[in-house]
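# let's see this in three dimensions:
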Amino acid sequence: MRIHLSSVFVDDQDKALRFYTDVLGFVKKHEVPVGKDRWLTVVSPEDPDGTELLLEPDGHRAVKPYKTALVEDGIPAASFAVDDVNAEFDRLRGLGVRFTQDPLEMGPVTTAVLDDTCGNLIQIVHSN
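Now for the predicted structure:
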């Protein structure tokens, strides 16, 4: 068994697609109309057949309170592996990305947390 799909709830699929592709560097995998929304996934360009991230609309009544609570408590909605958190932090900050946690060594890992502009905090991490 392996993870095939994970999702992050977004407040605007177009804005999310731009952020996750143009800024974070993922590539679009699927875009299928589903009513007024889309089944919209992105993948790592390093593993195009790997785990897909669904940019899922946050329209369900349970989602907004959930997202708000996570952000208020500083809890990331997802965690992405990078080769070097400090280098990625510098690159993303140079693109105007807002971080809620600067790079921090925590034992065997270094992490940082960014705002995805779509209502989520996202953690980036590498093993030390």
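
# contacts and neighbour counts: CA atoms only from here.
OK.

# in the chain, which residue sits furthest out from the middle?
If you look at how far each residue of the chain sits from its centre, by CA atoms, centre = their mean, the farthest one is Gly35, at 23.8 Å.

# show me where this protein has its strands.
5-10, 27-34, 37-43, 52-57, 78-81, 99-106, 109-115, 121-127 (DSSP state E).

# let's compare: structure for the following, please.
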Amino acid sequence: MKIKLTSIYVDDQEKALAFYTGVLGFTKKADFSNGPFRWLTVVSAEEPDGTELQLALNDNPAAKAYQQAIFKQGQPALMLFTDDIKGDHERIKANGGAFAMAPTDVTGSTIAKLEDGCGNLIQITELARW
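Model (predicted):
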């Protein structure tokens, strides 16, 4: 088995697409509509055939409540991994990303947190090299 897709709720798909591609550097993978429904995914530019991230509109009460609750608790809705957190931190800041927490050493890793502007907190993690 493989994980090929995961989803994150967003309050604005166009704004989310601009953030995940323009600020984080992902690539748009799928984008099609059926009436009011829009299927929109992005993928890592480093792994174009890798796991897709669906930018799902939070247009139902359960999705919106979930998204708002985890954001309010400071819980990341998405965790990304990198081998160069300081370099990615600088690149993302230069692209307009707003960090809620700069790279910080914690047990076994260095983490940073930023908001996607669409209702989510994202954690970027670089695992410690032993």
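
# of all the strands of the first structure, which one is nearest Lys64 of the first structure?
Nearest to Lys64 of the first structure, of all those, is strand 5-10, at 8.9 Å by CA to CA.

# what's the angle between the closest one and strand 52-57?
On the basis of axes from the mean of the first three to the mean of the last three CA atoms, to 10 degrees, strand 5-10 of the first structure is oriented at 30 degrees to strand 52-57.

# distance of Glu115 of the second structure relative to Ile124 of the second structure?
11 Å (CA to CA, to the nearest Å).

# do Ile85 of the second structure as well
According to CA to CA, Ile85 of the second structure and Ile124 of the second structure sit 7 Å apart.

# now for those two: what residues contact both?
Ile111, Ala112 (CA atoms under 8 Å, 6 or more residues apart in numbering).

# make TSV out of the strands of the first structure and add distance to Thr68 of the first structure.
Shown next, in TSV, are the strands of the first structure (distance: least, CA to CA, whole Å):
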stretch	distance to Thr68 of the first structure
strand 5-10	11
strand 27-34	25
strand 37-43	22
strand 52-57	15
strand 78-81	15
strand 99-106	15
strand 109-115	13
strand 121-127	10
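
# give me the buried positions along the longest helix along the second structure.
Longest helix of the second structure, by residue count under DSSP state H: helix 61-72. For helix 61-72 of the second structure, a neighbour-count test (16 or more other CA atoms under 10 Å) marks Ala63, Lys64, Gln67, Phe71 as buried.
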